[in-house]
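S.K.: sequence and predicted structure below; questions after.
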Amino acid sequence: MTNGDPSGTKAAERRAFWLCLVGVTLFVVALNSVNVLTFMADNPGDDATGVVIGEATSAVSGLAMIWLPWLAVRRVPLNRRPWWRTLAIHAAVLVLFSLAHVAGFVLLRQLIWAALGETYDFGNWLERWPYEFRKDAVSYSIIMLAFWLVRERIVAAAVPSPASEPATFDIRDGARIVRANLSDILAVSSAGNYAEFHLADGRKPLMRASLASLEARLGAQGFVRTHRSWLVNAARVTELKPEGSGDYAVTLGGVTAPLSRRFPEALARLRGG
């Protein structure tokens, strides 16, 4: 029986995040320590206070912003199509990550140097930020790739294989459990913090769950994401009607769901049966 409780997937998400956070933290600490030791070896006798403060504040600020690439990978995995949209979204997050990282370590350095009775001047942002952005682009790409690879492996392992999944799904509607045959679930739509299940008999039970978590569990059972707010049972589709501008209306018995042009893989899947 397919369990509708997404806690297993959520636990896997948390495990993947903390594993990546620990790994990235150890890597950053090791890299920055090497930078400090290299400076001390190349400049014996020189005061390394500035270098230590610089490396430490950069690391702390970067780690504080690590949730940005994690959230981006969760919302837009690297294998999500179309590719240009995925790259555009991650490029925008990269800019935000870099600005937040630089602003964070500048603030920390100003506070630390002020506490030491001195001042810190970052310089002209228009001149300095492009240099920092190039380094942040490399860091973001490495972190994003690591997050994606680890998350794909851990979360995928938490989703039962299709061969072990019988044809029922438990919908936790408040205190009650509605056990529905998968073939009787025509579609699932987002309703705020809840998901509304559209059943063949006309019932519409609600379950407190995100559509993304349900997609992870039902995707292997033939359910297709056709819209940011809709999942449909591909086996129950009876009609695809063009709506203009590349959008479609998907008919499943007495339910009509939207198919956005932003989900071309869903259209190809439904056309192919």
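M.R.: Arrived safely, thanks for sending.

S.K.: rest of the way, CA atoms for contacts and neighbours
M.R.: Will do.

S.K.: do I have it right that V150 meets R14?
M.R.: No - V150 is beyond contact range of R14, at 11.5 Å (criterion: C-alpha atoms under 8 Å).

S.K.: more neighbours: those two, which one.
M.R.: The neighbour comparison of V150 against R14 (other C-alpha atoms under 10 Å) goes to V150, with 17 against 14.

S.K.: which residues touch the more buried one?
M.R.: Applying C-alpha atoms under 8 Å, 6 or more residues apart in numbering to V150 gives the contacts A16, C20.

S.K.: relative to A156, how far out is it?
M.R.: Distance, V150 to A156, by C-alpha to C-alpha, to the nearest Å: 10 Å.

S.K.: what of P82?
M.R.: P82 is 22 Å from A156, by C-alpha to C-alpha.

S.K.: tell me which helix or strand L270 sits in.
M.R.: Element membership of L270 [criterion: DSSP states H and E] is helix 264-271.

S.K.: buried residues in that helix?
M.R.: Within helix 264-271, the residues that count as buried by 16 or more other C-alpha atoms under 10 Å are E265, A266, L267, L270.

S.K.: put this next to the first one:
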Amino acid sequence: MNDDVSPIPAAASAATIPTAHPAVPPSAWDRYQPWRRTAEILGWVILFGVNAVAGSLTTLMDIRRAGLDIPNWAPPVWEGSSCLVALALVPALVWYTRQVPFHVDTWRRALSLHLLGSVAWSVAHVTGMVAIRKAVYASLGESYDFSPWATEYVYEYLKDVRSYTYMVLWIEAYRLLLRRWQGEASVLTVADDVPEPVVPERPERFLVRKLGKEFLIAAAEVEWLQASSNYVNLHLRGRDYPLRTTMASIETQLDPARFVRVHRSYMVNLDCVGEIEPLESGDARITMSDGTRIPCSRRYRGALRQERRAA
């Protein structure tokens, strides 16, 4: 039989089934997951929609007070184009905040990168909204003037940098709320009067804090781990618990006879591996006992094969 494609033995498979734990009814967090993406998109749409309507109304009021000869359709075009382009840029901003997270020891670097990010975001935002305005004005037989360009870009940036800041804070606050709701893990610390070992002690349990409550999860029950920004998600029984650490750090603490690195972003519990399927590229695809598929890069494939044989 090919060593790379081998389902786990029946005994090992049975050992990985959490029979000691009764079925847990779906929590509010579990029920939210199927609707999460819809809720997030709808939240952004409502936010920018309300902003566009409110901005249009206040601008119309200011125009009437000043007695300016500007048609009523102009303010909705201005506000609508701005909000529409900002909404289209949300996925890029969400991605960027994952790449540049704020952390206590790296906040200065993150702040500098976000300052550069705000400039790029503003340029894209202004360019897009001006293009929409020019197109709408042209369709109505009018001309939209955006000059001098350099001065107008600076003026718009001074407004956009505030919007960028608010959006980043909104995203990070939402992520913090999700982590608190989902449950955030930490390694149990030893007492202050106990000397630290030369070699980091392998944690047998992780402490999880969830909505003001604390409970323990056994390290041996973690099925797989995935790096996510400045967190590592511990996956067990269909749930993820973020642990504030790096994959390189947690790798040195977990039992190497049980946990194996298979990708720069993944580690697996050998007891929970179902089968390994080699790919033509030289990489592999791991199917876990719960059906989850995890990538295995060629760099770690040899070590995984060796550990499987030893097991």
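M.R.: On my side now, so go ahead. This one's a predicted model, so the numbers in the text were calculated from it and none came from an experiment.

S.K.: let me see the TM-score of these two.
M.R.: Once superposed, the chains reach a TM-score of 0.58 (TM-score structural alignment, normalised by the length of structure 1), with 204 aligned residues with a C-alpha RMSD of 4.0 Å.

S.K.: and the host helix or strand of A11 of structure 1, what other elements does it pack with?
M.R.: A11 of structure 1 is located in helix 7-42, with elements delineated by DSSP H and E. With contacts taken as 3 or more C-alpha pairs under 8 Å, 6 or more residues apart in numbering; DSSP states H and E, helix 7-42 of structure 1 sits against helix 49-64, helix 125-158.

S.K.: now these in TSV, with distance to L116 of structure 1?
M.R.: Formatted as TSV, the helices and strands packed on helix 7-42 of structure 1 follow (distance: least, C-alpha to C-alpha, whole Å):
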stretch	distance to L116 of structure 1
helix 49-64	11
helix 125-158	24
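
S.K.: tell me which of the ones you listed sits nearest to E196 of structure 1.
M.R.: E196 of structure 1 lies closest, by C-alpha to C-alpha, to one member of the helices and strands packed on helix 7-42 of structure 1: helix 125-158, at 23.4 Å.

S.K.: farthest residue from the center of structure 2?
M.R.: G67 (48.1 Å; C-alpha atoms, centre = their mean).

S.K.: any idea what it aligns with in structure 1?
M.R.: In structure 1, the residue paired with G67 of structure 2 according to TM-score structural alignment is N43.

S.K.: roughly how far does that match sit from W148 of structure 1?
M.R.: N43 of structure 1 is 39 Å from W148 of structure 1, where distance means C-alpha to C-alpha.

S.K.: now the helix holding A11 of structure 1: how far from the chain's centre is it?
M.R.: Averaging C-alpha positions (C-alpha atoms, centre = their mean, to the nearest Å) puts helix 7-42 of structure 1 18 Å from its chain's average.

S.K.: which SSE is A110 of structure 2 in?
M.R.: A110 of structure 2 belongs to helix 107-139 when elements are defined using DSSP H and E.

S.K.: matching residues in structure 1 for that helix?
M.R.: Alignment of helix 107-139 of structure 2 against structure 1: residues 83-115, by TM-score structural alignment.

S.K.: average distance between that stretch and structure 2?
M.R.: With mean C-alpha distance after the TM-score superposition for structure 1, stretch 83-115 of structure 1 departs from structure 2 by a mean of 1.2 Å once superposed.

S.K.: tell me where the stretch 201-311 of structure 2 has strands.
M.R.: Secondary structure of the stretch 201-311 of structure 2 (DSSP state E, counting those that start in this stretch): strands located at 205-210, 213-218, 224-228, 231-236, 239-243, 259-263, 266-269, 273-278, 284-288, 293-296.

S.K.: list the buried residues of the last one.
M.R.: This points to strand 293-296 of structure 2. I294, P295, C296.

S.K.: what of the fourth one?
M.R.: Taking 16+ other C-alpha under 10 Å as the neighbour-count basis, strand 231-236 of structure 2 is seen to contain the buried residues Y231, V232, N233, L234, H235, L236.

S.K.: with stretch 116-135 of structure 1 instead?
M.R.: Under 16+ other C-alpha under 10 Å, the buried positions of stretch 116-135 of structure 1 are W129, F133.

S.K.: tell me how far it is from the chain's mean position?
M.R.: With C-alpha atoms, centre = their mean as the basis, the mean position of stretch 116-135 of structure 1 lies at 30 Å from the chain mean.

S.K.: ok, and what's touching it?
M.R.: Against stretch 116-135 of structure 1 from outside (C-alpha under 8 Å, 6+ apart): V95, S98, V102, V106, R109, Q110, W113, A114.

S.K.: gap between the two ends of that stretch?
M.R.: 28 Å.

S.K.: is it true that H198 of structure 1 touches V188?
M.R.: Yes - assessed by C-alpha under 8 Å, H198 of structure 1 is found in contact with V188 at 6.0 Å.

S.K.: of the two, which one has the most company?
M.R.: Taking neighbours as other C-alpha under 10 Å, H198 of structure 1 and V188 compare with V188 leading, 26 against 21.

S.K.: so which helix or strand takes in the residue lying closest to the more buried one once chain neighbours are set aside?
M.R.: Spatial nearest neighbour of V188 of structure 1, chain neighbours left out: F197 (4.6 Å); criterion: C-alpha to C-alpha, 6 or more residues apart in numbering. Assessed by DSSP H and E, F197 of structure 1 sits inside strand 194-199.

S.K.: what range in structure 2 does that strand sit on?
M.R.: Counting by TM-score structural alignment, strand 194-199 of structure 1 has no counterpart in structure 2.

S.K.: quick one, which of P82 and A156 of structure 1 is more surrounded?
M.R.: A156 (16 against 12).

S.K.: which residue in structure 2 aligns with that one?
M.R.: In structure 2, A156 of structure 1 lands on R180 (TM-score structural alignment).

S.K.: returning to what we had before: for the helix holding A110 of structure 2, packing partners?
M.R.: Helix 107-139 of structure 2 packs on helix 74-88, helix 149-182, going by 3+ C-alpha pairs under 8 Å, 6+ apart.
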